[in-house]
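# generate coordinates for the sequence data below:
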Amino acid sequence: MADLHISTDKEALDVALIHQFLSERSTWAIGIPRAVVERAIDNSLCFGAYLDGRQVGFARVTTDLATFAYLADVFVVEEQRGKGYSKRLVEAVLAHPDLQKLRRFMLATSDAHELYARYGFTPPARPATLMERYFPNIYAN
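Model prediction:
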């Protein structure tokens, strides 16, 4: 297995790759404008996954660094999937020192329940207490 390097250095992020993946290949952010991706990166704790200096994965966490975090935009490019990189990326996120002892760590996924379950993520214990405003096609308008 090639040596995967994971970093929180925002200067190293390939924003063009992140935008292209999210806007064209993700199932959750089709059509997202680059300016929105840039603002999300600026206001999140970001994790880039790199092989030989080339970015192959990404994840970001929106958090107050004290009580709450939300994991979003997790991906590994298609040609590098099946090599354990998504597991290593999630492990790096969960091991980050600023994300310890949070009361709630949330995410939304349509197809990676098994991946996240191995790290203790479960359906909400009290779903009746959760509410949301959800606009799935906001970038199409």
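# CA only for contacts and neighbour counts going forward, please
Will do.
# where do the helices sit along the chain?
15-20, 34-42, 85-95, 113-117 (DSSP state H).
# ok now the shortest one, how far from the chain's centre?
Spelled out, it's helix 113-117. In terms of Cα atoms, centre = their mean, to the nearest Å, the centre of helix 113-117 is set 14 Å apart from its chain centre.
# show me where the chain has strands.
Under the criterion DSSP state E, the chain contains strands at 4-7, 45-51, 54-63, 68-76, 104-107.
# number of residues surrounding the closest residue to Met106 other than its chain neighbours?
Nearest residue to Met106 in three dimensions, chain neighbours excluded: Tyr70, at 4.7 Å (Cα to Cα, 6 or more residues apart in numbering). Neighbours of Tyr70 under the rule other Cα atoms under 10 Å: 15.
# to compare against the first, here's another:
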Amino acid sequence: MPQEAKAPESYTISADPARFDLATAHGWISRESYWGHGIPLATFETAVRNSLAFGAYAADGAMVAMARVVTDRATFGWICDVFVDAAHRGSGLGKQLMAALLAHPDLQGFRRLHLATRDAHGLYGQFGFVPLTKVENWMEIRNPDPYGAAG
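Below is the predicted model of the structure:
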């Protein structure tokens, strides 16, 4: 039997740092995400503070989704930490969050807007994201144990 779509709910998307629920967001990313598992609260707090962070809020005011954009607000942005609470998945909230993020005035006219995903290519493709071009030009330093989990 196919999973039923959830009834649409009214959400508010905001980039107001005063409204962002750091404890909830840290719980999602540090415990439930595949990309930030184990990130210390202090590290996550610094990342949020130095990014344009978006929260999605249910009618009762609870933060139910988030996304961050690491950006210079002029030429480049990297979308990361996109997370929708399990109870609100399937309601179109991911699409609503991405649409609000992409419409934000500080994120217009960039040369490049990037993201990385293991499992949401279909969602991001709807907004014009395509596989990375000129992959041979990109380089990275990758720390396999950034938070010292290996001891």
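# any idea what the TM-score comes out to?
Here the superposed chains carry a TM-score of 0.96, computed using TM-score structural alignment, normalised by the length of structure 1; 141 aligned residues with a Cα RMSD of 1.0 Å.
# what would the strands of structure 1 look like in CSV with distance to Arg88 of structure 1?
Output for those, formatted as CSV (distance: least, Cα to Cα, whole Å):
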stretch, distance to Arg88 of structure 1
strand 4-7, 8
strand 45-51, 9
strand 54-63, 10
strand 68-76, 11
strand 104-107, 17
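# and stretch 116-136 of structure 2, which stretch of structure 1?
On structure 1, the counterpart of stretch 116-136 of structure 2 by TM-score structural alignment is residues 108-128.
# what residues of the matching stretch count as buried?
Within stretch 108-128 of structure 1, the residues scored as buried using 16 or more other Cα atoms under 10 Å are Tyr116.
# one more: stretch 38-58 of structure 2?
38-39, 41, 44-45, 48, 51-58.
# and for the corresponding residue of structure 1 for Leu101 of structure 2, the neighbour number?
Matched by TM-score structural alignment, Leu101 of structure 2 corresponds to Val93 in structure 1. Close neighbours of Val93 of structure 1, defined as other Cα under 10 Å, add up to 22.
# again with Gly84 of structure 1
Using other Cα under 10 Å: Gly84 of structure 1 sits among 12 other residues.
# got a list of what the corresponding residue of structure 2 for it touches?
Using TM-score structural alignment, the equivalent of Gly84 of structure 1 in structure 2 is Gly92. Residues near Gly92 of structure 2 by Cα atoms under 8 Å, 6 or more residues apart in numbering: Pro8.
# could you check how far Gly92 of structure 2 is from Trp35 of structure 2?
To Trp35 of structure 2, Gly92 of structure 2 is 22 Å away according to Cα to Cα, to the nearest Å.
# try Asn137 of structure 2
From Asn137 of structure 2 to Trp35 of structure 2 the distance is 24 Å (Cα to Cα).
# more neighbours, the two?
Trp35 (14 against 6).
# quick check: nearest residue in space to the more buried one, chain neighbours excluded?
Ile29 (7.7 Å).
# that neighbour contacts Asp81, correct?
Yes. Ile29 of structure 2 is within contact range of Asp81, at 7.1 Å (criterion: Cα atoms under 8 Å).
# would you mind finding the match for His37 of structure 2 in structure 1?
Matched across to structure 1, His37 of structure 2 falls on Ile30, judged by TM-score structural alignment.
# and the residue nearest to Trp35 of structure 2, how many residues sit next to it?
Ile29 of structure 2 - counted by other Cα under 10 Å - has 22 other residues nearby.
# rewinding a little: which members of the buried residues of stretch 38-58 of structure 2 are the farthest-apart pair?
Greatest spacing in the buried residues of stretch 38-58 of structure 2, by Cα to Cα: Gly38 and Ala58 (26.6 Å).
# re the thing from before, nearest to Tyr139 of structure 1, of the strands of structure 1?
Tyr139 of structure 1 lies closest to strand 68-76 among the strands of structure 1, at 15.1 Å (Cα to Cα).
# the closest one vs structure 2, average distance?
Following the fit onto structure 2, the mean deviation recorded for strand 68-76 of structure 1 is 0.4 Å by mean Cα distance after the TM-score superposition for structure 1.
# list the buried residues for that strand?
So for strand 68-76 of structure 1, counting by 16+ other Cα under 10 Å, buried means 68-69, 71-76.
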